[in-house]
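**Student:** I need the structure of the sequence given here:
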Amino acid sequence: MSEESIQEELLEKISSIVGNGYLGEPEAMRVEAEIPGVEDKIVPLLGYLLARKRWGPLIKVSNIGSHLHVQGLGDLLVAALNCAEIGERAEDLVEILGDLRYAPAASPIFDYLKRIILREPSPYYGISVKCAQALGALGTSESREILAELTSDEWPAPVRWHAAVELGNEEVLGFDEETMLGGI
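**Tutor:** Alright, predicted model coming up:
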């Protein structure tokens, strides 16, 4: 059986177990119970999906891997986040990296935010929230420095607001939620 066949069969099996929709811990536990040794198969499957830029399945399997605390997941998610083609679909990966408290993700999250926010005339509200929350969850000096940079005037007001909230200094900076979020 070819590597492609093995990965496609695994993906089919996972999809048949979890279906569509939200993937939480119960679904991940069901996958773990029904596919022996799945923890060791997640990262190779994600590598296969990343190489083919199959973002939907990659995000689904990443969610399962995060609940199973799969080793090596952070590196692979950062590699996916660094692919320009993923676009705004990567917001789920940003959230997972924050949940994992994967410290090396700080700069890639910042780079992703710059690619998304600065290329559009108006910011992606959900993405700015998830990026700020993930950086806050990382809790490293690097992630706090990035959050501080995101509070500067060069960033759209919603990005500045959420970065300040994560730093806990929105009042010190004189930020007003209603003004900055403008009824979003």
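
**Student:** rest of the way, CA atoms for contacts and neighbours
**Tutor:** Fine.

**Student:** Could you tell me how many residues sit around residue 127?
**Tutor:** Using other C-alpha atoms under 10 Å, residue 127 has 22 other residues around it.

**Student:** Please name the spatially closest residue to it (chain neighbours excluded).
**Tutor:** Using C-alpha to C-alpha, 6 or more residues apart in numbering and skipping the chain neighbours, the partner closest in space to residue 127 is residue 91 (5.6 Å).

**Student:** Relative to residue 26, how far out is the one you found?
**Tutor:** Residue 91 is 22 Å from residue 26, where distance means C-alpha to C-alpha, to the nearest Å.

**Student:** Comparing these two, which residue is more hemmed in?
**Tutor:** Neighbours were counted for residue 91 and for residue 26 using other C-alpha under 10 Å; residue 91 has more, 23 against 12.

**Student:** so that one is in which element?
**Tutor:** helix 91-100 (DSSP states H and E).

**Student:** buried ones in that helix?
**Tutor:** 91-98, 100 (16 or more other C-alpha atoms under 10 Å).

**Student:** Looking at these, spot the one nearest residue 75.
**Tutor:** Set against residue 75, the nearest of the buried residues of helix 91-100 by C-alpha to C-alpha is residue 97 (9.6 Å).

**Student:** this one as well, want them side by side:
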Amino acid sequence: MTGRVTQRHARSIATAHPGTTQPLAAWIREAAHASDRRRADRLANLAAPLRAPGLGATLRDILDADIPGPNDEDLVEILGEIRAADAVPCLFRTAERSVRADAPAYRLRQKVVFSLGEIGTAQAHDRLRAMTAPPWPDPVRRHAAVELEVEDELGLGEDRVPGRCAALFPPRGTPDR
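**Tutor:** Okay, the predicted model is just below:
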């Protein structure tokens, strides 16, 4: 099992192995602390469509501890997918912490922006608004503005963004978005 697990596949696994949903969060935590990236990622991708109990808290703890191993991009994406509103501060800290490691493509920060948009709470929108201002890098500022649908208002529309930035952030509604 690799990559995203569909709802159907996750349900079939849960049906074939009753009782597996409950301990998934603990197993993810255990794998992450053992630096078993592959296992942690696979379990997290199984737990997401099952909405396993404790999943959001476990992923938040792993991201906040900055544990090497699990794929932070996947964990961030899952927090958005499950709309973990209590993860908003953690997601923002993850974006702040990734300044040097994430440049120049800012893939992790893109996932944070998408996840904050998916969560959609007032707190998530406040964090996105904060990401539209300096000192955040221009590509991140633009992406946050697009998520909030205020890019033109802030002067971050595609016609005002350098070519490299525009290529990184396709307009809403394109296949990559």
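
**Student:** Superposing both, give me the TM-score.
**Tutor:** The TM-score (TM-score structural alignment, normalised by the length of structure 2) is 0.84; 165 aligned residues with a C-alpha RMSD of 2.0 Å.

**Student:** which position in structure 2 aligns with the residue nearest to residue 127 of structure 1?
**Tutor:** Counting by TM-score structural alignment, residue 91 of structure 1 lines up with residue 73 in structure 2.

**Student:** quick one: its match and residue 15 of structure 2, what's the gap?
**Tutor:** 28 Å.

**Student:** Check residue 120 of structure 2 too.
**Tutor:** For residue 120 of structure 2 relative to residue 15 of structure 2 (C-alpha to C-alpha), the value is 32 Å.

**Student:** Of the two, give the one with the bigger neighbour count.
**Tutor:** Taking other C-alpha under 10 Å, residue 120 of structure 2 and residue 15 do not tie; residue 120 has more neighbours (19 against 12).

**Student:** doesn't residue 115 make contact with residue 147 of structure 2?
**Tutor:** No: in this structure, residue 147 of structure 2 is not within contact of residue 115 by C-alpha atoms under 8 Å, at 10.0 Å.

**Student:** which one of these two has more residues nearby?
**Tutor:** Set side by side, residue 147 of structure 2 and residue 115 show more neighbours around residue 115, with 25 against 19, by other C-alpha under 10 Å.

**Student:** residue contacts, that one?
**Tutor:** Contact analysis of residue 115 of structure 2 by C-alpha atoms under 8 Å, 6 or more residues apart in numbering lists 76-81, 83.

**Student:** what residue of structure 2 takes the place of residue 26 of structure 1?
**Tutor:** That one, residue 26 of structure 1, aligns with residue 8 by TM-score structural alignment.

**Student:** which residues sit in contact with residue 130 of structure 1?
**Tutor:** 91, 94-95.

**Student:** how about CSV for the residues you listed, with distance to residue 184 of structure 1 added?
**Tutor:** Below are those laid out as CSV (distance: C-alpha to C-alpha, whole Å):
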residue, distance to residue 184 of structure 1
91, 18
94, 21
95, 20
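
**Student:** Contacts for the next helix-or-strand element following the helix holding residue 91 of structure 1 next, please.
**Tutor:** Past helix 91-100 of structure 1, further along toward the C-terminus, the next helix or strand under DSSP H and E is helix 106-117. Outside helix 106-117 of structure 1, the residues within contact range by C-alpha under 8 Å, 6+ apart are 78, 81-82, 84, 87-88, 94, 123-124, 127-128, 131, 135, 138, 142-143, 146.
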